[in-house]
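Novice: The following block contains a protein sequence and its predicted model.
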Amino acid sequence: MIRHHPDQNMLLEYAAGSLPWGMSLAVSSHLQLCPQCRQQHEDLNDIGGALLNESEPQIVETDAFAKLMGRLDQEQHQAQDEDTGPTEVEEPPVPTQPKKAGADPILANLPKVVGKLVSSNRPLKWKRVSSALRTSRLATGQDRYEVAFQRICRGGRVAEHDHRGREVTVVLVGSFSDADGVYCRGDFLLREPGDVHRPIATQDQECLCLSVLEAPVKVTGPLGWLVNPFLSFRPN
């Protein structure tokens, strides 16, 4: 069961198209797994459409109008491709990418928007950060946020770390816990600067998360002085 969601302000920015692309990617991934937020997003779109219909017509430049119509057409096709399905809370539909022969099994049942990222970044390059954690940066065509997979082994304990900027995490496979609770597939976590935590994966399976960071993290444990100089940050 999904217990952690984007707040109303973030959903509103996403529906209005004003949320930065890196953050929008995380919200879109969550929406494809969470019928509750998907319904809220549809409601916000309905409200926006109603307000647009009630507003006074405005004269706009031809080029601006063409760009607007092109964007609306693109979003309509994207929505059709994502095939979000019904909105019942029980047994929500999970759009996935088909499994390919020889593919990494942990990447077999991802939301479509994440599956497209994987396809455009093949072959994925995994970097071992510690004995418990591997990471793979994903090119997304933007230069504000670092987007990456975080992969924690079974029972793995990630080093305690601080956040220098906002970080969004969407759990895609498995689950992990920290001092604040347990996070399962589909959960959406927003960490603010100054938040300190130590993720620990469950013993039964690996945990895969999509992370979106606006600044590098800082290890706070005894070896932080040694590790932190090597923690690079590359928006992509």
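Specialist: Thanks, I have it.
Novice: Only C-alpha atoms from now on, for both contacts and neighbour counts.
Specialist: OK.
Novice: Was I right to think residue 165 contacts residue 214?
Specialist: Yes: contact criterion C-alpha atoms under 8 Å: residue 165 and residue 214 qualify, at 5.4 Å.
Novice: Looking at these two, which is more packed in?
Specialist: residue 214 (22 against 15; other C-alpha atoms under 10 Å).
Novice: if I read this right, the more buried one contacts residue 145, doesn't it?
Specialist: Yes: counting by C-alpha under 8 Å, residue 214 touches residue 145, with 4.8 Å between them.
Novice: any idea how far residue 174 is from residue 16?
Specialist: Separation of residue 174 from residue 16 (C-alpha to C-alpha, to the nearest Å): 32 Å.
Novice: this is the other structure I want to compare:
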Amino acid sequence: MSNWHPTNDQLLEFASGTGSSAMSIAISTHLHFCQACRHQVHDNESMAAVLFEEQTRADLAGDGFDRLMSRIQNEPTVSAPKAPKAPSRFPPVIEKLIHKDTESLDWRSPMKNLRVSQLLKDETGLILGLHHMKSGGRVPHHTHRGNEISVVIEGGFSDEMGSYGPGDFIHLAGEHFHSPQADADGDCWLLSLVEAPVKLTGPLGWLVNPFLKP
């Protein structure tokens, strides 16, 4: 069960479809693991449907009904549901981004024990990436040049603020400093959403930081 979750505002934006592409992917990944947030999104969607229905009733005066029927008739036909696929290693939204397998991605290794692959940069400039931390590996002490959201998709890690497992949705900002370490019993896979690359704060940060640019 996830212990770290998106905010209510983030879930509301997701349910209403107003969030950015990268944020929607991050929240979809969290929802794969978190039943409580799935229920919250369902409640938000139900509330939005009721509000839409009330607004529609108010708009049906005059030629509103004709416009509504025209929209319904022009909606694309929904195809029959496909047969379920075999269980995937990662949440479906991540599998779609990977396409083939993780080894087919373009990986960079900015430091020992860590490799990173940028999956996309969305319409707002947010960078979505996949991080692979080796079992027991530690990432040097660093801070963030902007907001960062991490979602654990396999394994786990810990830092100065806590321990995290699959589904945890961790939001860090520029005032946070930490040194994540993957659990000793297996590699850790993370989905990350960043506004800007991290900034190493240790003794060798000046040497490595230039290589952390996207």
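Specialist: Received the coordinates, thanks. Remember, it's a predicted structure, so these values are computed and weren't measured experimentally.
Novice: What would you report as the TM-score here?
Specialist: With the length set by TM-score structural alignment, normalised by the length of structure 2, the two chains reach a TM-score of 0.84; 201 aligned residues with a C-alpha RMSD of 2.7 Å.
Novice: the more surrounded of residue 174 and residue 16 of structure 1?
Specialist: For residue 174 of structure 1 and residue 16, the more surrounded residue by other C-alpha under 10 Å is residue 174, and the numbers stand at 21 against 12.
Novice: which ones are touching that one?
Specialist: 184-185, 201-202, 205-208 (C-alpha atoms under 8 Å, 6 or more residues apart in numbering).
Novice: Among the residues you listed, name the ones in strands.
Specialist: Judged by DSSP state E, the contacts of residue 174 of structure 1 include 201, 207-208 as members of strands.
Novice: of these, closest to residue 12 of structure 1?
Specialist: Set against residue 12 of structure 1, the nearest of those by C-alpha to C-alpha is residue 208 (27.1 Å).
Novice: Residue 23 of structure 2 versus the equivalent of the closest one over in structure 2, what's the distance?
Specialist: Under the alignment by TM-score structural alignment, residue 208 of structure 1 pairs with residue 189 in structure 2. Using C-alpha to C-alpha, we find residue 189 of structure 2 at a distance of 18 Å from residue 23 of structure 2.
Novice: Now name the helix or strand holding the residue most central in space within structure 1.
Specialist: With distances taken as C-alpha atoms, centre = their mean, residue 26 lies nearest the centre of structure 1, 2.2 Å away. For residue 26 of structure 1, the host element (DSSP states H and E) is helix 21-31.
Novice: next structured bit after that helix?
Specialist: helix 35-54.
Novice: how big's the offset between that next one and structure 2?
Specialist: With mean C-alpha distance after the TM-score superposition for structure 1, helix 35-54 of structure 1 departs from structure 2 by a mean of 0.6 Å once superposed.
Novice: what angle do whatever helix or strand residue 78 of structure 1 lives in and helix 21-31 make?
Specialist: Using DSSP H and E, residue 78 of structure 1 falls within helix 62-82. Following axes from the mean of the first three to the mean of the last three C-alpha atoms, to 10 degrees, one obtains 30 degrees for the angle between helix 62-82 of structure 1 and helix 21-31.
Novice: what distance separates helix 62-82 of structure 1 from the centre of its chain?
Specialist: Distance of helix 62-82 of structure 1 from its chain centroid, counting by C-alpha atoms, centre = their mean, to the nearest Å, is 23 Å.
Novice: how near is the counterpart of residue 211 of structure 2 in structure 1 to residue 56 of structure 1?
Specialist: In structure 1, the residue matched to residue 211 of structure 2 (TM-score structural alignment) is residue 230. As for residue 230 of structure 1, its distance to residue 56 of structure 1 is 55 Å (criterion: C-alpha to C-alpha).
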